[in-house]
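> just coords:
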């Protein structure tokens, strides 16, 4: 399998599993993952939050781990990457205010490079204006934003374990969807795992 170079955009209070698990999966299959955060440099870290589904009206939130930033955001050039990963959590709510970040996302979308976005990561896609006409899912509380952006809503299953693909875009609702979300992203990347 040819090694790919993936960009992952994170920020403080990114969802723990949605950053750590994709980073580990993509690294395990031989890809290089550059993690970046506006305002942070290589060697810094972001705090994560663990979101869980415990029978409340919405997810609960607990402190997570520190997640390493290994590349300077200021040096990122989308042309150097084969794909983009946007984890969820609370970070996308404020990351979507960063104009350079939105320009980077638009460049990935405009060039048709694979984009994997999960949970609240789709708030960044909405702010970047790249969802019109796309089949997309997200954490259900983000549905009004997705629909208002002109996307076609992909219905979340009972276990939050499904994912949707629309050309270069792979989306899932939450971390229980990691197996399907990452499998589909690897397929869109053209990656194969040898038995």
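Alright, I've got the coordinates. Values in this document were obtained by computation on a predicted structure and should not be read as measured data. Residues are numbered from 1 along each chain as shown.

> Every contact and neighbour count from this point should use C-alpha atoms.
Will do.

> My read is that residue 153 contacts residue 145, right?
No - Residue 153 is not in contact with residue 145 according to CA atoms under 8 Å; the separation is 10.2 Å.

> separation between residue 152 and residue 35?
Separation of residue 152 from residue 35 (CA to CA, to the nearest Å): 29 Å.

> Comparison target, given below:
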């Protein structure tokens, strides 16, 4: 999938037959968490399209239900507040990246609680770009291989909480999926679906 920042449209760059659909994804419920401002557009819209195309139901959560604004100008109206989300209602939690993650997600105690609860209930847990820091701070990356957008503080944060950093597009460690950057958004989304299939 390619996100066009000017039109807000998605176009597929997948090979024929590379689509992930099937009854195993029908009815799966995914909580997609984004920053209220400066979420990275591709890391929200591309995985969302991957999930919905496969038949999964996506609920978008942010700090408030006001329209959230992406770094490239995309907008989306969240379905619920992060504080209202209940992990038992979902099969997976996916945390989108972007610069706004530092302000809105890294230290959001509701989100951290959701991640910990998802881990204890053996749900699929995933994050992309700089948002794997949320997973690290929640303690779910300890001893696990994972990736993150490589900036001065992100790799340090992961390693501080016991993660084993890998400089790869997407890293899957059991039920935990991490993605590196906007270019890996489609592969990240597909890896989340594969993890859901195994869960």
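Thanks, I have it. Here the structure is a predicted model, which is why all the values come from computation and not from measurement.

> neighbour-wise, which of residue 152 and residue 35 of the first structure wins?
Each of residue 152 of the first structure and residue 35 has its neighbours counted (other CA atoms under 10 Å); residue 35 has more, 24 against 17.

> Am I right that that one is in a helix?
No - secondary structure of residue 35 of the first structure (DSSP: H, G, I helix; E, B strand; the rest coil): strand, not part of a helix.

> separation between the residue mapped onto residue 79 of the second structure from the first structure and residue 123 of the first structure?
Using TM-score structural alignment as the criterion, the counterpart of residue 79 of the second structure in the first structure is residue 70. Noted for residue 70 of the first structure: a distance of 24 Å to residue 123 of the first structure, by CA to CA.

> Tell me which of these two has more neighbours.
residue 123 (26 against 17).

> Tell me the secondary structure of the more buried one, please.
Under three-state DSSP, residue 123 of the first structure falls in the helix class.

> That one and residue 96 touch, don't they?
Yes - counting by CA under 8 Å, residue 96 is a contact partner of residue 123 of the first structure at 7.0 Å.

> Now do the contacts for residue 188 of the second structure.
47, 128, 169, 170, 177, 178, 179 (CA atoms under 8 Å, 6 or more residues apart in numbering).

> Not including adjacent chain positions, what is the nearest residue to the third one?
Nearest residue to residue 169 of the second structure in three dimensions, chain neighbours excluded: residue 180, at 5.0 Å (CA to CA, 6 or more residues apart in numbering).

> Count the residues that sit near the counterpart of residue 108 of the second structure in the first structure.
The alignment partner of residue 108 of the second structure in the first structure, by TM-score structural alignment, is residue 98. Residues within reach of residue 98 of the first structure, counting by other CA under 10 Å, total 12.

> got the contact list for residue 98 of the first structure?
Residue 98 of the first structure touches residue 38, counting by CA under 8 Å, 6+ apart.

> and the alignment partner in the first structure of the residue nearest to residue 169 of the second structure, what is it in contact with?
Residue 180 of the second structure maps onto residue 173 in the first structure, with residues paired by TM-score structural alignment. Residues near residue 173 of the first structure by CA under 8 Å, 6+ apart: 118, 119, 137, 138, 139, 140, 156, 160, 161, 162, 163.

> so what corresponds to the third one in the second structure?
Looking back up the chat, that one is residue 137 of the first structure. Residue 137 of the first structure maps onto residue 147 in the second structure, by TM-score structural alignment.
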